[in-house]
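Sequence isn't available, so here's the structure alone:
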């Protein structure tokens, strides 16, 4: 229930678990409060899934798999294409729902989140009947071919920062490959995923092919990870939790895909187009309030342009329009939860204590319109690369700035952290661009841009950023097993035993 004095909104959204093609209450009737990060009002009370509810979902998914796996790839793809169309038909509704639940500005959910979600389902809908096996050249007389078969029931755990988009990233390839799904969205932001489940039911996905269980990580998430009936678990979230997922999956030897934290290096060389670099670097860190694993949270500036760049960049940061994310003119909304905003503030305290210089921001904004929400000003800190704010994932609108003299020094700073998800660089030197892209310890590199994603381009990292890939052919491999089949065409087998 809503705490005393906290405003309550009329509930017009789906709040139940989606199991076996039906929306149902949890077995014990417990609920989770979901809040609007702009003003702290109660958006909904969603069903809290416990371990028993996850068991019900796995049972439904297991039953559905025996039918779904035998559907033709064309049939599966057609349903995903219909879902993509339905998402586009409900684009404004989904954009507003995502904005209210996450605090992500409506201008971004309209132009980025919803279109990317539809595009991902459409990509994998088209991929379903184009994902091919192979023939292996072996000795004469034999045919050896490899087919890709679905894993079975897969468990998927989606984070709170881009719930709508990540739902498509997880479900799209899994369903296209013939798997069935038990997906848990974050307890903080479950509403858009539940709406997608409604649309999936409407376009005709068979009961049990997709199941959505809203619950806490410690209960529902842990049961997904440890359930013996789940053959693979795909998790996106923090590195610390991802390590626990890997440990929890070990007893059942299920496959694990981890897309974890990041500390993206964003290098600006002396020959960069500064106008483009300033704008691109702002998008890299302030988009979605910096709540992105691929955020460009470390600005590494060549000393010849550092002062001019910072003059422009801090002025731009100070001009970012904070406010109600439902307003089209808002450029940056609140962080998604009060707990997370407080966590980010601890990093700012650490930066002050370690002697780093906060060039702009560093606090909650003034004004009555921000008082009830979880807001934080865009923050730029000139920091020692060895300090916490420069080494650990802050996951907020906070960028640590460093300076360099040589290309070698830039790479040394960039590769000094344990994460390796995304990184970028700004230069007009084509040779340097290719060299640095090769040398950056990162799963993705952007040159003269940042945070570009596409359903066909593999997404994932190295080191403490996890392993495995979302998107593209790589994702289809993540959700299938290779089976080699040997056929004796006309080979004469030697007589190895008995009398000749």
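Alright, I've got the coordinates. Small disclaimer: the values here were computed from a predicted structure and weren't measured.

Every contact and neighbour count from this point should use C-alpha atoms.
Noted.

Spell out, range by range, the strands that occur in the stretch 201-350 of the chain.
210-212, 232-236, 255-259, 265-268, 298-302 (DSSP state E, counting those that start in this stretch).

how close does residue 358 get to residue 352?
8 Å (C-alpha to C-alpha, to the nearest Å).

And residue 106, how far from residue 329?
Counting by C-alpha to C-alpha, the separation of residue 106 from residue 329 is 9 Å.

ok, these two, which is more surrounded?
Each of residue 106 and residue 329 has its neighbours counted (other C-alpha atoms under 10 Å); residue 106 has more, 27 against 14.

Nearest spatial neighbour of the more buried one, chain-adjacent residues omitted?
residue 326 (5.3 Å; C-alpha to C-alpha, 6 or more residues apart in numbering).

likewise residue 129?
Using C-alpha to C-alpha, 6+ apart, the closest residue to residue 129 is residue 73 (4.8 Å).

adding another structure so you can compare the two:
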């Protein structure tokens, strides 16, 4: 595919970089990435090692000593250039996000736009790192406070937003004078490599040192745990399940590190008798099936007033029947695949639990097969009638189940 070539994605790729340079490790195993869209092989990635991580950390420590002394507005200028470079590569990067992860092309392009938007926001913030000045009780003295960068910060991102979450963290960290290490999900490493290649162009154009924007693709049990336990990492931003976040919080807080945790969500919408269903129904459907239900903000539960229950139910069933499920690069389709077959199994298991507790599946819940669905990752989104006390209702299911 042409967008792979444009983004610098080769048939085989290395998994750790300090900016322009890539470590050449091959000993930690190779991730073979297949698209959930059609099941076809995209490319492979050699995972980074603990030795690579240590090398990146040493480089990042040196880069921080330089970067923290660059005036904040000039750091903002670099971020502005990154935003402009992302504008140049918006279409190919958005296409890769869609093809590698399975979300719709519009959502893939929207993710890159979010990266661009946060760059613009961060540029403004680079001139707004204000501090207070205060009168002192001592003659001829004045007190003031001043923000200082934390140092090395790490972004651990999830598969459902392969690039946007990284940018939200890294671009704000950059204008604050921090250097960033990014550990993306091993399910979508190619989007991360493409992003690193784009940023590297800006680093080269400005003759900046290695170590400001770092990337490592590696095992959570090794590299991930090293990050959580490493006292040199001042802050860890984790996007993932509540279980992952709980573990990260325990480990990082034990060393008095800082965390930003963006975790799961068992989100509900309440529909009252006064609700405008012309607005509410499309919102519910998009919230439930967008990104195939694989968002922390996905709609999981719908609580409906009894006086309009049947009317809402009929409207939802009609809307769900009109959904087109298929290749997310085809903009006529509304929903693409789940990320992989493990996610499909989780979807089916959750529906079995619903039925075992007495719930009723009133729409969907099947794995779709046939032409165009060869990856085995496509499902028909499910609508379930359930009681609030069911155990399955109490937790997030990362799939299109309403």
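Everything's here; your move. Owing to the predicted nature of the structure, the values given are computational and were not obtained by experimental measurement.

circling back: single out the most deeply packed of the strands of the stretch 201-350 of the first structure.
Mean neighbour count (mean count of other C-alpha atoms under 10 Å) peaks for strand 265-268 among the strands of the stretch 201-350 of the first structure, with a mean of 31.

What span of the second structure is that strand aligned with?
The aligned range for strand 265-268 of the first structure in the second structure is 268-271, by TM-score structural alignment.

Residues in contact with the matching stretch: which ones?
Contacts of stretch 268-271 of the second structure with the rest of the structure, by C-alpha atoms under 8 Å, 6 or more residues apart in numbering, involve 280, 284, 299-305.

Residue 358 and residue 352 of the first structure: which is more packed in?
Shown here are residue 358 of the first structure and residue 352; by other C-alpha under 10 Å, residue 358 has more neighbours (19 against 16).

and the more buried one, that one's in a helix?
No: using DSSP: H, G, I helix; E, B strand; the rest coil, the assignment for residue 358 of the first structure is strand, not a helix.

which ones are touching the equivalent of it over in the second structure?
Under the alignment (TM-score structural alignment), residue 358 of the first structure pairs with residue 361 in the second structure. Contact analysis of residue 361 of the second structure by C-alpha under 8 Å, 6+ apart lists 351, 355, 382-385.

and which of the residues you listed is nearest to residue 276 of the second structure?
Relative to residue 276 of the second structure, the closest of the contacts of residue 361 of the second structure is residue 383; by C-alpha to C-alpha it sits at 20.8 Å.

if we can go back for a sec, by how much does the match of strand 265-268 of the first structure deviate from the first structure on average?
When the first structure is overlaid, stretch 268-271 of the second structure sits 1.1 Å from its aligned residues on average, using mean C-alpha distance after the TM-score superposition for the first structure.

Report the contact partners of the residue nearest the centre of the second structure.
In the second structure, the C-alpha nearest the mean C-alpha coordinate belongs to residue 161, at 2.8 Å (C-alpha atoms, centre = their mean). Residue 161 of the second structure makes contact with residue 111 under the criterion C-alpha under 8 Å, 6+ apart.

And it? What does it align with in the first structure?
Aligned counterpart of residue 161 of the second structure in the first structure: residue 162 (TM-score structural alignment).

Return the distance of residue 22 of the first structure relative to residue 219 of the first structure.
Distance from residue 22 of the first structure to residue 219 of the first structure, by C-alpha to C-alpha: 22 Å.

Please apply the same query to residue 203 of the first structure.
Using C-alpha to C-alpha, one obtains 31 Å as the distance from residue 203 of the first structure to residue 219 of the first structure.

now, among the contacts of residue 361 of the second structure, which is nearest to residue 198 of the second structure?
Checking the contacts of residue 361 of the second structure against residue 198 of the second structure with C-alpha to C-alpha, the nearest one is residue 382 at 38.8 Å.

how close does that closest one sit to residue 361 of the second structure?
Taking C-alpha to C-alpha, one finds residue 382 of the second structure at 7 Å from residue 361 of the second structure.

Residue 204 of the second structure too?
Per C-alpha to C-alpha, residue 204 of the second structure is found 55 Å from residue 361 of the second structure.

and what of residue 170 of the second structure?
42 Å.

Nice, that's everything, thank you.
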